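A.B. asks: Quick one, what's the 3D model for this:
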Amino acid sequence: MTSRRHITCTRAWLALTSLAVNVAQADLPTMENPSRGAGGGLLDTIKNYAYDGGILIGLLIATLAFLGVAWHSLTVYADVQNQRKTWKDLGAVVGVGALLVVVIIWFLTKAAEIL
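C.D. replies: Model (predicted):
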């Protein structure tokens, strides 16, 4: 009796797994063209994907610059609260940091035009 029950459970398990496999078979999404278009051939398409990768790296650099300035500003603010630095120091850090981030974004924009 247990062997018949085992066979029935096995058949039910196989039916459920085959149903799940059939449901899970979906079409893969198509790959999106790069921002400059697919290009005339494989080499142009690769260059256009490399351009998009360069732009992404530039965005990551700008993000890291912003986070670095923000982190340093917070540490100087903590030093101001502990009376180790003055408010002038914090103003200088924020001002120079903001200018630095603007210059970095400007340079990255110029670099994107050159690419």
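
A.B. asks: CA only for contacts and neighbour counts going forward, please
C.D. replies: Fine.

A.B. asks: now residue 115, nearest residue through space, not along the chain?
C.D. replies: Distances taken as CA to CA, 6 or more residues apart in numbering put residue 51 closest to residue 115, at 6.8 Å, once the chain neighbours are dropped.

A.B. asks: burial count for the one you found?
C.D. replies: 17 (other CA atoms under 10 Å).

A.B. asks: how about this one, so we can line them up?
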Amino acid sequence: MKKMINKLSAKMLTVCITSSLATQSVWAAGIPPVTAPTGGNGGGLIKTFQNYMGDGILLIGLMLSSWALIRVVSNGITTYGEISDGKATYKDLGTTAVVGVVLASATFWMVTQATEIF
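C.D. replies: Predicted structure coming up:
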């Protein structure tokens, strides 16, 4: 009985794999093509790889900028919490907000300027 179940399951697996391979082109028909990097797709494999690397470096820079913005907001929330404890004043919160906005803006500006390099 066990042999018969194993044979049946092996045959079912073979049928499933064969049918999936036969209809793969139909399933993949709706998938959009891979987009080219921003630097272009021409010039050979190495140039295309370099363009993808430039996009990757830009993405890392934007993620670091987002992290900096999150840290600025977190510091502002912490300062606001310290106001209720009496450890800080609204002047400290204003200073934190102004410095944080300037730092976050400068970070995003530098990342957008770096896009011209790549």
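
A.B. asks: care to give me the TM-score?
C.D. replies: Aligned and superposed, the two chains score 0.81 in TM-score terms (TM-score structural alignment, normalised by the length of the first structure); 111 aligned residues with a CA RMSD of 2.2 Å.

A.B. asks: In the second structure, what residue corresponds to the residue nearest to residue 115 of the first structure?
C.D. replies: Under the alignment (TM-score structural alignment), residue 51 of the first structure pairs with residue 54 of the second structure.

A.B. asks: now the corresponding residue of the first structure for residue 66 of the second structure: how far from residue 77 of the first structure?
C.D. replies: If you follow residue 66 of the second structure across to the first structure using TM-score structural alignment, you land on residue 63. Taking CA to CA, to the nearest Å as the measure, residue 63 of the first structure and residue 77 of the first structure are separated by 21 Å.

A.B. asks: And the helices in the second structure?
C.D. replies: 2-22, 24-27, 45-85, 90-114 (DSSP state H).

A.B. asks: Map residue 10 of the second structure across to the first structure for me.
C.D. replies: Using TM-score structural alignment, the equivalent of residue 10 of the second structure in the first structure is residue 14.

A.B. asks: Tell me the spacing between the closest residue to residue 80 of the first structure other than its chain neighbours and residue 28 of the first structure.
C.D. replies: Excluding the flanking residues, the one nearest residue 80 of the first structure by CA to CA, 6+ apart is residue 86, at 5.5 Å. Residue 86 of the first structure sits 58 Å away from residue 28 of the first structure, taking CA to CA as the criterion.
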